[in-house]
Structure formats: structure tokens, C-alpha cells
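**Student:** give me a model of this one.
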Amino acid sequence: MQALADLTLFHDLPSLAAAIVAVFLVGLSKGGLGGAFALMGVPILSLVMSPVQAAALLLPVLLMMDAVSLWTWRGWLDRATLWHALPGAALGIGVGGLTAAYTPEAMVRLLVGLVALGFVARMALARRAGRVPATGQHRLRGTVWGGVAGFTSFVAHAGGPPFQVYALPLRLDPRVYTGTTVVFFSVVNVIKLVPYTALGQFTAPVLTSALVLVPLTVGSTLLGAKIVKHMRADAFYPLMYGMITLAGGKLVWDGMTALVAG
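**Tutor:** Now for the predicted structure:
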């Protein structure tokens, strides 16, 4: 354990255990099981290290998960969704990088959580009334929600719900939806490397810690993908709406707790 402590951020068994739980949950999410699990990564790691270290550790882990997911979901994507959402995401990351020092993360989490819960409530009411809104591809809407996803992903690691607000109503085939989501956030995470590197976040202990977690990173991502590939659409979409509800609730809780504590 001492050798591991000298080279990584895992200075004791609790810190290693927290990393294992966090990476396992995030891997299930990256495999295709939705964003709620992904939001648990930084909070769990923040129990045993600083939030800045937790966020820095997760980015190379996420990039490894992206590589596994891109291979697993190769060929399953909707190019129109990416065409509409990715330019906005790049712009959102740029804005996030320039304004991160002045943007209260707690407020961002609270607002994203409220948007996610409002979206689910709107869809639920429409379904109950028998008039689920038919939404197709839309350049402006895709750019706006892609931009919000890029910004919130950089500032608060909460890009999932804004992207889902645009992508879920498209009612893509579950495998196409998952593959498209994988490509979108793979590109987002690669772009985030530039400002994170400029901020000096990737220290030797951070990178070594990520390397130690490679087997779990690969295994948990493949497990998430295996579960999703065996799901029917009538089970997949209720799960996704359930996940965005959980994610929205957690973001609201995290944001309000931090604002009250501050």
C-alpha cells in the first residue's frame, strides 16, 4: 500500500475504495446506462481528495472509457444530432474555460438540475395528456443545448442532462442514441483536455492513479454496454427518463447544499 501511496492519490484503503466505487459507477454510465451514475464520480472521490483532484483524475479515466465505448458502439450513431450539437458544445467549453474562475459551480449544478426536472415533468404531462410533442432535428435547438452541455460539462461535470434534453425527444433507436451520446462526449472530453492541461491539472500522481484504474475502467464500461445492448426501446427510454430525473434531483440537492453552506 505504501508503494501505491507514494505514486498515486490513493494514500490509504478508503481512498482506493472510493476510487473503485466511483469509477465502477461512471463506467456503467459511459457504457450506456445514463448520466445519473456519472454524476456520482466527483462527489464520491471528493470524500477522500480535493474536488479539483477528483475532477482531474476523472478526465483521463473518462477518456479511457470513451475509447472503450467508441469501439463497443462503433457504427451506431446519428450524424445529424452530432452535426447540430457539437459546434455549440465546442463554444460552450470555450466559454467555460474563460469564465470558470468567475462561475459558481453550485449555481450551475442547481440550474442544470432544475432544467432536467422541468424537462421530465413536461414530457410526463404531455404523455399523460396523450400529446407527446414530436421533435425532430433542429439546428438552433441542437446548438443551444449542445452549448449548454459543453459549458456545464467543463464547469461542473454535468453535461449529460442538457444533451439529453435535446437528444431524448428524438426517440432514436436505443443503440443509435447510446452510440451518438458516446461520440458527443468523447469529442467534448478531448476538447476539455486543452484547458485542463493549460491549468496544470494533470500531475504525475493523477496520471498514475488513472493508470491503476484501467482494468476497472474497461470492465465497468463493457458491462454497461452489455446491459444496454440487450434492452428493448420500451424499457430503455423509461430507464433514461428515470436516470435524468435522478440526475436532476442530485444536481438540485448538490447545488442547494453548497449554496446554503457557502
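
**Student:** only C-alpha atoms from now on, for both contacts and neighbour counts.
**Tutor:** OK.

**Student:** now stretch 110-119: buried residues?
**Tutor:** By neighbour count with 16 or more other CA atoms under 10 Å, stretch 110-119 contains the buried residues 110, 111, 112, 113, 114, 115, 116, 117, 119.

**Student:** please give me the structure for this one as well, since I'd like to look at both together:
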Amino acid sequence: MELDATFFAFAIPAVLFAGMSKGGFGGGAAFAASPLLALILPPQYAIGVMLPLLMVMDVTAIRAYWRLWDWRNARALMAGAVPGILLGSAIYSIADPDLFRLLIGLIAVGFVCFQIARGRGWISVAPRPFSAIRAGSWGGVAGLTSFISHAGGPPAAVHLLGQNLGKTTYQATTVLTFWWINLVKVPPYAMLGMFSRESLTASLMLAPVAILGVLVGVVAHRVVPERLFFQITYTFLLITGSKLIFDALT
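**Tutor:** Now for the predicted structure:
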């Protein structure tokens, strides 16, 4: 892993986009950073670099949304995420890098397809009463996909979108949930060797970009329409995910 111009050319916009999404601008697009970095790094290094940065983003964002979350939904998602994370660590220990490239690529492309279908009305998420079992189940899926590629946002969104939460309550609930999920991922990531001196150095160098992205996202969440951001993010995700799938299969 080399911290050269190519690395930062990919990493800076990826981390900035992720920070803006964590701040509330761009929905579940925060995980776009991992597929972008996986184009130039082995998957384990890509997600290893991103975890400390996501934790910096979580701490920055949680102050902006302090106590605005729905605790009942957040608590159930957080509890359910733990077994999902444990399953992810078990899968990682027996998988090769190409499997993770394939999974990250499929998650990226699947997320874009889901959002396009939802935006066009082909898929709708009907309001439904709270169920701790249902929320915990979606939390388990979020924990698993978050472990694999920091892509827990879409499964959590599927549950939360049916809860009739306001925009700010929804964002605050996801911020709290993923603050916990990312914290729980640290020990298994460390045991599986996903952190290195170089990855932690890269995370430290990119931390100001992460904080800036969150602050920009918090402001944009309140005042800016998200349509253009979504279009750009989804385009990058579709191209990146397709490339990772191609690389994994060939």
C-alpha cells in the first residue's frame, strides 16, 4: 500500500463524499468510498483505511444530531447488528480477496438499482408498525454488509423508511446506529489484520477531509436539494461496482 498521488486522487473525493453522506446529504451513499478505494487497493486495505475515518465522521455527526434519534429503532438495529458482524468476520476468515471484490461490487450495483427502482415508483416501502424482531433482523443484515464493505446503510434504510420518521430523525437514527456498528467492528478488524501502520497513517492524513465532509453535509442537509448529488454518486457507484465485479470474475 503506497500513499502516492494515485491513492489520494481516489481517496480524497471518496472520503469527502462519504462525509457528506454521514452529515445527512446523500442518504446511504457513505459506503461509496470503499468501492472506490477497492479499485486501487486490496479490499481488506480499502475497508481498513475507511473504518477509522467513518468513526471520525460518526463522532462529528453525532454531535450535530444529538438526541434527535428514534431510540427504539436505533436500539433494535444496534442489537441485531452484533451477530451480523460476527458472521461477517467468520466469512472473511475463509474468503479470498476476489470474493470480497465481488460482494462489494454486487452491493454497490444492487444499491443503485434499488434506489432507481424506488425513485421511479417500481418499489415502495409501505409504512408499518414497529417490530423489534423485524428491526433486529434488518440490523443483522446491516451488520453483515457493514462488515464486508461498510455498506450497512441500505439494509437499515429498508427498515427505517417504513417507520414514518422525519428526515432529521431518520438521519440521527442512522448516525447513532452506525456509530455503534463501527465501534463493534474494530476488534474483529484488528484481529483479522485489516489495520496496518500504512492504513492508519492514511486514515490520519484523511481525517480532516472526513470532518469537512460531515460539516458540509450537515449544512447541505438543511438547505440544498439532493438530486444532483444522488445522480453523481449513483453514477460513480454503478461504474465502480461493475468494475469490481469484472475484476473479481476475471
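
**Student:** could I get the TM-score for this pair?
**Tutor:** Overlay of the two chains. TM-score (TM-score structural alignment, normalised by the length of the second structure): 0.83; 245 aligned residues with a CA RMSD of 3.2 Å.

**Student:** for the buried residues of stretch 110-119 of the first structure, which one is nearest residue 164 of the first structure?
**Tutor:** The nearest member of those to residue 164 of the first structure, counting by CA to CA, is residue 116 at 8.5 Å.

**Student:** which residue sits closest to the closest one, ignoring its sequence neighbours?
**Tutor:** residue 248 (5.1 Å; CA to CA, 6 or more residues apart in numbering).

**Student:** list the contacts of the one you found.
**Tutor:** Contacts for residue 248 of the first structure (CA atoms under 8 Å, 6 or more residues apart in numbering) come out as 112, 113, 114, 115, 116, 117, 161.

**Student:** before we move on, which element is it in?
**Tutor:** helix 233-261 (DSSP states H and E).

**Student:** next one: residue 18 of the second structure
**Tutor:** Secondary structure (DSSP H and E) places residue 18 of the second structure in helix 5-22.

**Student:** now do that helix: which range of the first structure does it align onto?
**Tutor:** Helix 5-22 of the second structure corresponds to residues 13-30 of the first structure when matched by TM-score structural alignment.

**Student:** in JSON lines, list the buried residues of stretch 110-119 of the first structure along with distance to residue 208 of the first structure and secondary structure.
**Tutor:** Shown next, in JSON lines, are those (distance: CA to CA, whole Å; DSSP: H, G, I helix; E, B strand; the rest coil):
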{"residue": "110", "distance to residue 208 of the first structure": "33", "secondary structure": "helix"}
{"residue": "111", "distance to residue 208 of the first structure": "34", "secondary structure": "helix"}
{"residue": "112", "distance to residue 208 of the first structure": "32", "secondary structure": "helix"}
{"residue": "113", "distance to residue 208 of the first structure": "33", "secondary structure": "helix"}
{"residue": "114", "distance to residue 208 of the first structure": "37", "secondary structure": "helix"}
{"residue": "115", "distance to residue 208 of the first structure": "37", "secondary structure": "helix"}
{"residue": "116", "distance to residue 208 of the first structure": "35", "secondary structure": "helix"}
{"residue": "117", "distance to residue 208 of the first structure": "38", "secondary structure": "helix"}
{"residue": "119", "distance to residue 208 of the first structure": "40", "secondary structure": "helix"}
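
**Student:** of those residues, which pair is most distant in space?
**Tutor:** Going by CA to CA, the pair spanning those furthest: 110 and 119, at 14.2 Å.

**Student:** count of residues packed around the counterpart of residue 71 of the first structure in the second structure?
**Tutor:** Structural alignment (TM-score structural alignment) places residue 71 of the first structure against residue 63 in the second structure. As a burial measure, residue 63 of the second structure scores 11 neighbours (other CA atoms under 10 Å).

**Student:** how about residue 86 of the second structure?
**Tutor:** 18.

**Student:** and it, what helix or strand is that in?
**Tutor:** Using DSSP H and E, residue 86 of the second structure falls in helix 71-94.

**Student:** contacting residues around the residue nearest the centre of the second structure?
**Tutor:** Most central in the second structure under CA atoms, centre = their mean is residue 31, positioned 3.3 Å from the mean C-alpha point. By CA under 8 Å, 6+ apart, the contact set of residue 31 of the second structure is 18, 149, 150, 151, 152, 153.

**Student:** swap in residue 116 of the first structure?
**Tutor:** 161, 162, 165, 244, 245, 247, 248.

**Student:** residue 8 of the first structure and residue 169 of the first structure: what is the separation?
**Tutor:** 42 Å (CA to CA, to the nearest Å).

**Student:** from what I can see residue 36 of the first structure touches residue 247, true?
**Tutor:** Yes: between residue 36 of the first structure and residue 247 a contact is recorded at 4.4 Å, counting by CA atoms under 8 Å.

**Student:** and the lengthiest helix in the second structure, what's buried?
**Tutor:** Taking DSSP state H as the criterion, the second structure has its longest helix at helix 197-223. By 16+ other CA under 10 Å, the buried positions in helix 197-223 of the second structure come out as 199-200, 202-204, 206-207, 209-218, 220-221.

**Student:** in the first structure, what residues pair with that helix?
**Tutor:** Against the first structure, helix 197-223 of the second structure falls on residues 204-230 (TM-score structural alignment).

**Student:** quick one: end-to-end distance for that stretch.
**Tutor:** End residues of stretch 204-230 of the first structure are separated by 39 Å (CA to CA).

**Student:** stretch 25-43 of the first structure too?
**Tutor:** Stretch 25-43 of the first structure end-to-end distance (CA to CA) = 12 Å.
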